[in-house]
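>>> heads up, no residue letters with this:
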């Protein structure tokens, strides 16, 4: 089972788990696909390094980091881990081990069931779960409600916090609110009514954000392209990997001072023309 990289003490085990995870999620994933993404000339490089028949040299390190889609912090840990595993010097290994221990995080990512309708049914539950832990609002529900964009009612803020506390999404310690699980995701496939409704509301908020916020505070991009079914699967994989990297960036950000929403959309704008192109199935 694939785990966060800091839980590994052998980079080859990490590579094996990475490949198994990618293959399970994306059947078309292969060693050749990884090497092409990483910019490696030979598709055998991945298997030879993973099986210990070849060293992962410093020249290939950046390529592997690119192929694995690692964030900056994860890339740093991976580099130290590789050096630790391949070093023959006991003193050096001890120093590298200490660096690895210092980088281990205690952040867990909770997977919210798509059946957890109530959490997603009120869009401000998700926002308040973040906001209540960011600002010093001292149980002033009026202040909390007015800090949400768009503003909600004081009664809605109170009701939401009570729900989040009772269900364990947040907890109160020493007068401050903290998240029980700092990173929450609905998973790559969502289908419940609650989540669909939340996504619809956030898409509407994205439209309004174009007029309400300057470009220095929001980034909205759009791309219209012609793709095949195969291209769709590849783009969808990239989107899922992007979200995973964003979650890790958020985990590492200890100075958060504002709540943002990130929408990633991919949908058809025309009827499929069956039988056209070599990639059609």
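Yes, it's here. Small disclaimer: the values here were computed from a predicted structure and weren't measured.
>>> contacts and neighbour counts: CA atoms only from here.
Fine.
>>> what about the helices in this structure?
Taking DSSP state H as the test, the helices found in the chain are 11-25, 31-38, 44-50, 58-68, 72-86, 90-103, 117-121, 123-131, 141-146, 154-166, 193-212, 229-252.
>>> Quick one: the ones you listed as TSV, columns for mean neighbour count and distance to residue 272 too.
Putting those into TSV (neighbours: other CA atoms under 10 Å; distance: least, CA to CA, whole Å) gives the following:
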stretch	mean neighbour count	distance to residue 272
helix 11-25	17	25
helix 31-38	17	26
helix 44-50	17	36
helix 58-68	16	31
helix 72-86	19	39
helix 90-103	14	48
helix 117-121	18	32
helix 123-131	20	34
helix 141-146	18	45
helix 154-166	16	43
helix 193-212	15	24
helix 229-252	15	9
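>>> nearest to residue 179, of those helices?
With CA to CA as the measure, helix 123-131 is the member of the helices of the chain nearest residue 179 (7.3 Å).
>>> Specify the angle between that closest one and helix 154-166 in degrees.
Using axes from the mean of the first three to the mean of the last three CA atoms, to 10 degrees, the inter-axis angle of helix 123-131 relative to helix 154-166 is 70 degrees.
>>> picking up where we left off before, let's have the helices of the chain in CSV, adding distance to residue 178.
Below are the helices of the chain laid out as CSV (distance: least, CA to CA, whole Å):
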stretch, distance to residue 178
helix 11-25, 31
helix 31-38, 39
helix 44-50, 40
helix 58-68, 31
helix 72-86, 23
helix 90-103, 22
helix 117-121, 17
helix 123-131, 9
helix 141-146, 15
helix 154-166, 10
helix 193-212, 23
helix 229-252, 14
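>>> closest one to residue 184 among these?
Short answer: helix 229-252, nearest of those by CA to CA, at 8.5 Å.
>>> Tell me which other helices or strands that closest one touches.
strand 183-185 (3 or more CA pairs under 8 Å, 6 or more residues apart in numbering; DSSP states H and E).
>>> let's bring in a second model and compare:
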């Protein structure tokens, strides 16, 4: 079984612990729950299936049942909070504690690169721009970005991207795109992407002032049913995939663009409100 610090999903860690014990002995969900001090014989199974949560006391009991002590117990507490936090702010704080614990013990958390990549809009932009400017200094790359950034910020992105394997050096100040992709658990990926979407949405506002031949803005306000929403969501996803294919086939790239596809409610659900008031 992998060390706990290589996990970001506490339920997966508990499940792997159970499977490992079961493989080595006659271990059952009933015994697991009993050792953790829960009266329900299937409580640990229900938690692992995501049908129930661990309370603060439950976290301590479960960690003790799995023999966690010291930094491992501290990491488990943070991992449970990450998995159960009700807000994005609390989730991010818990994840940062996980990364901090891992760093102290010189272990790389599976999704650490995922969070760092999406922590700044500069990383995806520099990743696309640097290969287009072989031999360019960080300062020269910075001057090509519409939002003002410094040479030091570009250098920081380049250092991270090469360390993470997302860019490869091909000479002095020359880079090529690597095939490496950053993947994580769905929960971690959603949290990381929310921050990126916020940053990119803010960058869209000043872009309205660019020449009309360099940007495309359009929008429509409409009433929808859930069925129509789902159909439009499918069309948008198909459109996004087609656009990605067009970009992938381009052999004469000149600029780095960002495409935001946004469909969001401007009102509450009227029918749900009517049912609540009935």
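Received it, and whenever you're ready, just let me know what you need. From a predicted model like this one, the values you see are computed outputs, not experimental measurements.
>>> Let me see the TM-score of these two.
Superposed pair, TM-score by TM-score structural alignment, normalised by the length of the second structure: 0.53. Supporting alignment: 163 aligned residues with a CA RMSD of 3.0 Å.
>>> and residue 110 of the first structure, which of the helices of the first structure is closest to it?
Nearest to residue 110 of the first structure, of these and by CA to CA, is helix 229-252 at 11.2 Å.
>>> so the closest one matches what in the second structure?
Helix 229-252 of the first structure corresponds to residues 226-249 in the second structure, going by TM-score structural alignment.
>>> Select, out of the helices of the first structure, the one closest to residue 183 of the first structure.
Between these, helix 229-252 lies closest to residue 183 of the first structure; by CA to CA that is 6.8 Å.
>>> for that closest one, the distance to its chain's centre please.
7 Å (CA atoms, centre = their mean, to the nearest Å).
>>> Ok, stretch 168-179 of the second structure next?
25 Å.
>>> and that stretch, which residues are buried?
168-169, 174-177 (16 or more other CA atoms under 10 Å).
>>> Past the helix or strand hosting residue 83 of the second structure, which element shows up next along the chain?
Per DSSP states H and E: residue 83 of the second structure is located in helix 70-84. Next along the chain after helix 70-84 of the second structure, taking DSSP H and E as the criterion, comes helix 88-104.
>>> residue range for that following helix in the first structure?
Counting by TM-score structural alignment, helix 88-104 of the second structure has no counterpart in the first structure.
>>> dump the residue contacts of residue 263 of the first structure.
202-203, 206 (CA atoms under 8 Å, 6 or more residues apart in numbering).
>>> That one matches what in the second structure?
Aligned partner of residue 263 of the first structure by TM-score structural alignment: residue 260.
>>> now the residue nearest the centre of the first structure: how far from residue 225 of the first structure?
What sits nearest the mean C-alpha location of the first structure, by CA atoms, centre = their mean, is residue 244, with 2.3 Å. Counting by CA to CA, to the nearest Å, the separation of residue 244 of the first structure from residue 225 of the first structure is 24 Å.
>>> before we move on, what about residue 72 of the first structure?
Counting by CA to CA - residue 72 of the first structure and residue 225 of the first structure are separated by 30 Å.
>>> Give me the aligned partner of residue 194 of the first structure over in the second structure.
In the second structure, residue 194 of the first structure lands on residue 192 (TM-score structural alignment).
>>> For its match, which non-adjacent residue is closest in space?
residue 115 (5.4 Å; CA to CA, 6 or more residues apart in numbering).
>>> Tell me the residue in the first structure aligned with the one you found.
Using TM-score structural alignment, residue 115 of the second structure pairs with residue 117 in the first structure.
>>> what does the host helix or strand of residue 32 of the second structure correspond to over in the first structure?
Per DSSP H and E, residue 32 of the second structure falls inside helix 29-35. Under TM-score structural alignment, there is no match for helix 29-35 of the second structure anywhere in the first structure.
>>> What residues of the next helix or strand after that helix count as buried?
As assigned by DSSP H and E, the chain's next helix or strand after helix 29-35 of the second structure is helix 43-48. Across helix 43-48 of the second structure, burial judged by 16+ other CA under 10 Å covers 43-45, 47-48.
>>> Which elements pack onto helix 43-48 of the second structure?
helix 10-24, helix 29-35.
>>> starting at the chain centroid, how far to it?
With CA atoms, centre = their mean as the basis, the mean position of helix 43-48 of the second structure lies at 25 Å from the chain mean.
>>> Make sure residue 82 of the first structure is actually in contact with residue 13.
No - assessed by CA atoms under 8 Å, residue 82 of the first structure is found out of contact with residue 13, at 11.1 Å.
>>> Let me know which of the helices and strands packed on helix 43-48 of the second structure is tucked in deepest.
helix 29-35 (a mean of 17; mean count of other CA atoms under 10 Å).
>>> Spatially, what comes nearest to residue 43 of the second structure if we skip its sequence neighbours?
residue 33 (6.0 Å).
>>> wait, doesn't the one you found sit right on residue 46?
No - with contacts counted by CA under 8 Å, residue 33 of the second structure stays clear of residue 46, the gap being 10.2 Å.
>>> what sits against residue 64 of the first structure?
Taking CA under 8 Å, 6+ apart as the test, what residue 64 of the first structure contacts is residue 38.
>>> That one maps to what in the second structure?
So residue 64 of the first structure corresponds to nothing, using TM-score structural alignment.
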